[in-house]
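> Curious how this folds, go ahead:
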Amino acid sequence: MKKLLASLLAVTMIASLALVGCGDSKDKGTGDSSGDNKSGIKSICFVTTNLGDKSFNDIANDGIVNSGKKLGLDYKVIEYGTDKSKMEPAFLDAAENYDMVFFSSGEQLELIQRHAEEFSDVKFVGFDIDPDKDPKFPNIFCITYAQNEGDFLAGALAMKISKSGVIGFVGGAEAPVINDFMVGYIEGALHAKADGKVAIAFVGDYTNAPKAKEFALLQITTNKADVLHGVAGGAGLGVFEAAADNKGVWGIGVDADQRQFFVDSKPEIANVILTSMLKRNDIAIEDIVTRTCNGDTSDFGTIKKWGVEKEVTVLVENDYYKENTTEEQRAFVDECKKGIIDGSIKVSTGYGMDQDTLNALRNKAKA
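Presented below is the predicted three-dimensional model:
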């Protein structure tokens, strides 16, 4: 039972939440609770900063909406914005009113752990959580994505299609999760071409598209990079803009199939996005919601790593990708994928990598 103390705290904090306009939902729905639901789960909620990034958060929202509709559940996304003082009220609101609550950062995990016992009948699911984190409570399940594996494929493809032998990487903040992308990208590039070069820059945040564009243009003009990979959330639009301004330069998106977001609204951007390295939050969310509703709660209390083998960190291989790559290039990517799955290719991780080792890897491919 949810404790009275938590309820009173939630009510107090949610009142302030309402006054500042936080907790709005871009998409919500009421299910009909149809189907064979053995768990008693009737509602799910995703708590995040903002939707509209055309990347990680939006694809997670797709998973929530699809799960709700498919399984007949009430569903909602609560956005608390960039003001971190609103984060706790948003989560208390979700925990008070929903049976499963989804989140996506270590900071949010720490907050939830402070309240997990108060909401012992709520299932909390965190994705994109650092692998060294411990859920600590039997009602918390954490997923860490092997983005290093997926970005190994992105780096291998980028170097295979590069005419200059130089590719670019524009990250958001220089954080462990972004370093994990970068490590895989560099190792994939060097697997494709031992003397290949990777130009690297960090924006410092995930929203400053003009700054990302500035860095990307420098990589194109100064380093001669002709394939650019943005791992910078909403700032990544600047990377695509730089590619669109320079004939013969490709962009590789991240998290979602970013080309699809721009096909109708900005075709000039869509046309430079060859593929994207997916982090399939939608698949992960639908999987855990379905299994939980079917009565399988065995993952709760644990942290699991999902990557290429689970098909959650892979490249988009749609018709556009196939039209603009050769059979030999696609076969090479497929061989890399098989190697990761069977263990013949070992991809290093940025998590826990000491700075000297990280610097050595960057310097090995320095453009």
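> can we go C-alpha only for contacts and neighbour counts from here?
Will do.
> so who does the spatially most central residue of the chain touch?
Using C-alpha atoms, centre = their mean, the residue of the chain that lies closest to the mean C-alpha position is Phe56, 4.2 Å off. Residues near Phe56 by C-alpha atoms under 8 Å, 6 or more residues apart in numbering: 233, 254-256, 279, 281.
> Which single one of these is nearest to Ala225?
Val254 (18.2 Å; C-alpha to C-alpha).
> what helix or strand is that closest one on?
strand 250-255 (DSSP states H and E).
> what comes into contact with that strand?
Residues outside strand 250-255 that contact it (C-alpha under 8 Å, 6+ apart) are 55-56, 59, 154, 226-231, 233, 236, 239-240, 243, 259, 272-280.
> How about stretch 296-303?
Contacts of stretch 296-303 (C-alpha under 8 Å, 6+ apart): 123, 131, 133-144, 291.
> Which of those residues sits closest to Ile41?
Nearest to Ile41 among those, with distances taken as C-alpha to C-alpha, is Lys123, at 9.1 Å.
> Which residue is the nearest non-sequential neighbour of that closest one?
For Lys123, the nearest residue in space outside its immediate sequence neighbours is Met100; the separation is 4.6 Å by C-alpha to C-alpha, 6 or more residues apart in numbering.
> What is the burial count for the one you found?
By the criterion of other C-alpha atoms under 10 Å, Met100 has 23 neighbours.
> and Asp205, how far is that from Lys338?
Distance, Asp205 to Lys338, by C-alpha to C-alpha, to the nearest Å: 34 Å.
> Give me the buried stretch members for the helix or strand harbouring Asp287, please.
Element membership for Asp287, per DSSP H and E: helix 281-293. For helix 281-293, burial by neighbour count (16 or more other C-alpha atoms under 10 Å) applies to 281-286, 288-293.
> quick revisit: which one of the contacts of stretch 296-303 sits in the busiest neighbourhood?
Within the contacts of stretch 296-303, neighbour counts (other C-alpha under 10 Å) peak at Cys142, which reaches 29 neighbours.
> and the two most separated of the buried residues of helix 281-293?
Going by C-alpha to C-alpha, the pair spanning the buried residues of helix 281-293 furthest: Asn281 and Cys293, at 17.9 Å.
> Now the second one, please; I'll put the structures next to each other:
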Amino acid sequence: MKLKRTLALLLAATSLVAMVGCGGSGTSETGSGSQGGEDTLKVGAIFESLGTQSFNDDILAGLQQAEEELPVELEYIEVTDIASTANSIRTLIAQGCTFLVIPSSSYRDAMVEVAAEYPDFKFLYLAAAEEGYDNIMSVEYRENEAAFLGGALAAMLSQTGKIGAVLAVQEPLQVRFQYGFMAGAYAVDPDCEVTTMFTNSYSDTNIGKEMATALYEQGCDYVSCFAGACNLGVFQAAQEAGEGKYCLGAATGQFDQAPDKIVASVVKPIDVAVVNVLRDYIENGTFAGGTASVWGLAEDGVTLRYTTMNDELLDSIPQEVLDKVEELKQQIIDGEITVPGTQEEYEAFTASV
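Just a heads-up that it's a prediction; the model follows:
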């Protein structure tokens, strides 16, 4: 991958958009990959908060891997103003991208708008189910299934009987995580007190830290997070909270951010999935437009990953706890446990348990 292009490139790209009848992309930054030949698929993507080991970084890693392994050329834009999203997508199209990757629900409305303008272009939406648009292939995750395992782990490890989670905004994927985490804790310890907080941001590290600090001060000894760059603030709070205070990470693990604090992480191996989707499209012409794929534990779309950077911390987890988490995982895969993803489902789950 080349370094991010300068503002001059963005202005040039914006001019191209104007030539095809669309406006500029506003406050954005672009990056590009190697130049490809006629048979190269030019892929465009938009991101926010790159460089924070967030979901966006995992998607970018997958796209960069695809660029190395497949006839793919990548262009991407960091969107700093949601209002400019539609024009940012148009900029990528003006640059020759025919396959667009959209990672966040914040971009959903802009994606649908532009997809209607360009029905022959393909859009891969990685934030939620979006059906009814022939040129949009969407993916929905059962984050709640992996979060269930994280909640169960935290509840079994807790010495205070209080655990927490710092989330981003109240959109479906975050709510699924919330109730999955709460249900996992309840399944192993109905008396465990679980507190969840929403930062209303994917990028404000300070708010993430403030909320995690408040949770630790309230007695939580394990705090999970699923809030993009806000996770970094949670890790800082865990470090400052001192002995006996731990956390769970997200993304691909983030263990290097706080090796002595992050016991495990709820992860979505999206980098591998992105490569597979592009490979299937390039080699077989497969594109499931108009439909939504759902990836959970059974599909390896989500999982709970234990620390890979601190053997002492890993060894501190009792074997019976590890065994119980594995048992719960298999029960979910086998359909013996249906993990809730909404408040209504959670209330029915706790009633049944």
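> follow-up on the earlier one: which of the contacts of stretch 296-303 of structure 1 lies closest to Asn66 of structure 1?
Nearest to Asn66 of structure 1 among the contacts of stretch 296-303 of structure 1, with distances taken as C-alpha to C-alpha, is Arg291, at 14.4 Å.
> What residue, apart from its backbone neighbours, is nearest Leu297 of structure 2 spatially?
Thr303 (5.9 Å).
> which residues does the one you found contact?
By C-alpha under 8 Å, 6+ apart, the contact list for Thr303 of structure 2 reads 145-146, 266-268, 296-297.
> Give me the distance between Pro210 of structure 1 and Cys22 of structure 1.
27 Å.
> ignore the last one, Thr297 of structure 1
31 Å.
> for structure 1, what spans make up the helices?
Assigned by DSSP state H, the helices in structure 1 fall at 4-19, 56-71, 87-97, 106-115, 147-161, 176-192, 209-221, 237-244, 258-262, 267-270, 281-293, 319-323, 327-342, 355-364.
> now, of the ones you listed, which is deepest in the fold?
helix 147-161 (a mean of 28; mean count of other C-alpha atoms under 10 Å).
> now for Phe177 of structure 2: what does it line up with in structure 1?
Under the alignment (TM-score structural alignment), Phe177 of structure 2 pairs with Phe181 in structure 1.
> residues contacting its match?
147-148, 150-151, 231, 350.
> could these be laid out in CSV, adding distance to Gly188 of structure 1?
Compiled in CSV, those are given as follows (distance: C-alpha to C-alpha, whole Å):
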residue, distance to Gly188 of structure 1
Gln147, 12
Asn148, 9
Gly150, 9
Asp151, 7
Val231, 16
Gly350, 14
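> Quickly name whichever of these is closest to Val166 of structure 1.
Nearest member of these to Val166 of structure 1, counting by C-alpha to C-alpha, is Asp151, at 16.1 Å.
> what's near enough to touch the counterpart of that closest one in structure 2?
Aligning on TM-score structural alignment places Asp151 of structure 1 opposite Ala147 in structure 2. Residues in contact with Ala147 of structure 2, defined by C-alpha under 8 Å, 6+ apart, are 177-178, 180-181, 184, 266, 304.
> Compare those residues with structure 1 and list the overlap.
Contacts conserved in structure 1 for the contacts of Ala147 of structure 2, using both residues aligned by TM-score structural alignment, their matches' C-alpha atoms under 8 Å: 177-178, 180-181, 184, 266.
> any idea how far Ala116 of structure 2 is from Asp134 of structure 2?
With the distance defined as C-alpha to C-alpha, Ala116 of structure 2 ends up 10 Å from Asp134 of structure 2.
> Tyr8 of structure 2: neighbour count?
Heads up, residue 8 of structure 2 is Ala, not Tyr. 9.
> Check which helix or strand it maps to.
helix 7-19.
> Return the distance of that helix from the chain's centre.
Offset of helix 7-19 of structure 2 from its chain centre (C-alpha atoms, centre = their mean, to the nearest Å): 30 Å.
> Stretch 117-130 of structure 2 too?
Centre-to-centre, stretch 117-130 of structure 2 and its host chain are 17 Å apart (C-alpha atoms, centre = their mean).
> Nearest residue to the aligned residue in structure 1 for Thr85 of structure 2 in space, please, no chain neighbours.
Using TM-score structural alignment, the partner of Thr85 of structure 2 in structure 1 is Met87. Nearest residue to Met87 of structure 1, sequence neighbours excluded (C-alpha to C-alpha, 6+ apart): Tyr80, at 5.9 Å.
> Now for the nearest residue to the match of Asp151 of structure 1 once chain neighbours are set aside: which residues touch it?
Nearest residue to Ala147 of structure 2 in three dimensions, chain neighbours excluded: Phe181, at 4.6 Å (C-alpha to C-alpha, 6+ apart). When contacts are counted by C-alpha under 8 Å, 6+ apart, Phe181 of structure 2 touches 144, 147-152.
> which of the residues you listed still touch in structure 1?
Shared with structure 1, among the contacts of Phe181 of structure 2: 144, 147-152 (both residues aligned by TM-score structural alignment, their matches' C-alpha under 8 Å).
> Among those residues, which one lies nearest to Ala214 of structure 2?
Nearest member of those to Ala214 of structure 2, counting by C-alpha to C-alpha, is Gly151, at 18.8 Å.
> Who are the contact partners of the closest one?
180-185.
> Quick check: the gap between the aligned residue in structure 2 for Ile288 of structure 1 and Cys220 of structure 2.
Correspondence of Ile288 of structure 1 to structure 2, assessed by TM-score structural alignment: Val277. Counting by C-alpha to C-alpha, the separation of Val277 of structure 2 from Cys220 of structure 2 is 40 Å.
> hang on, the match of Thr85 of structure 2 packs against Ile78?
No - the pair Met87 of structure 1 / Ile78 is not scored as a contact, 9.9 Å apart, by C-alpha atoms under 8 Å.
> got the buried residues of helix 281-293 of structure 1 as CSV, with distance to Ser7 of structure 1 columns?
Shown next, in CSV, are the buried residues of helix 281-293 of structure 1 (distance: C-alpha to C-alpha, whole Å):
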residue, distance to Ser7 of structure 1
Asn281, 30
Asp282, 30
Ile283, 32
Ala284, 30
Ile285, 27
Glu286, 29
Ile288, 27
Val289, 25
Thr290, 28
Arg291, 28
Thr292, 25
Cys293, 25
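> before we move on, the earlier item: tabulate the contacts of Thr303 of structure 2 (TSV), appending distance to Glu336 of structure 2.
As requested, the contacts of Thr303 of structure 2 are exported to TSV (distance: C-alpha to C-alpha, whole Å):
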residue	distance to Glu336 of structure 2
Glu145	12
Ala146	15
Val266	21
Val267	22
Lys268	22
Gly296	14
Leu297	13
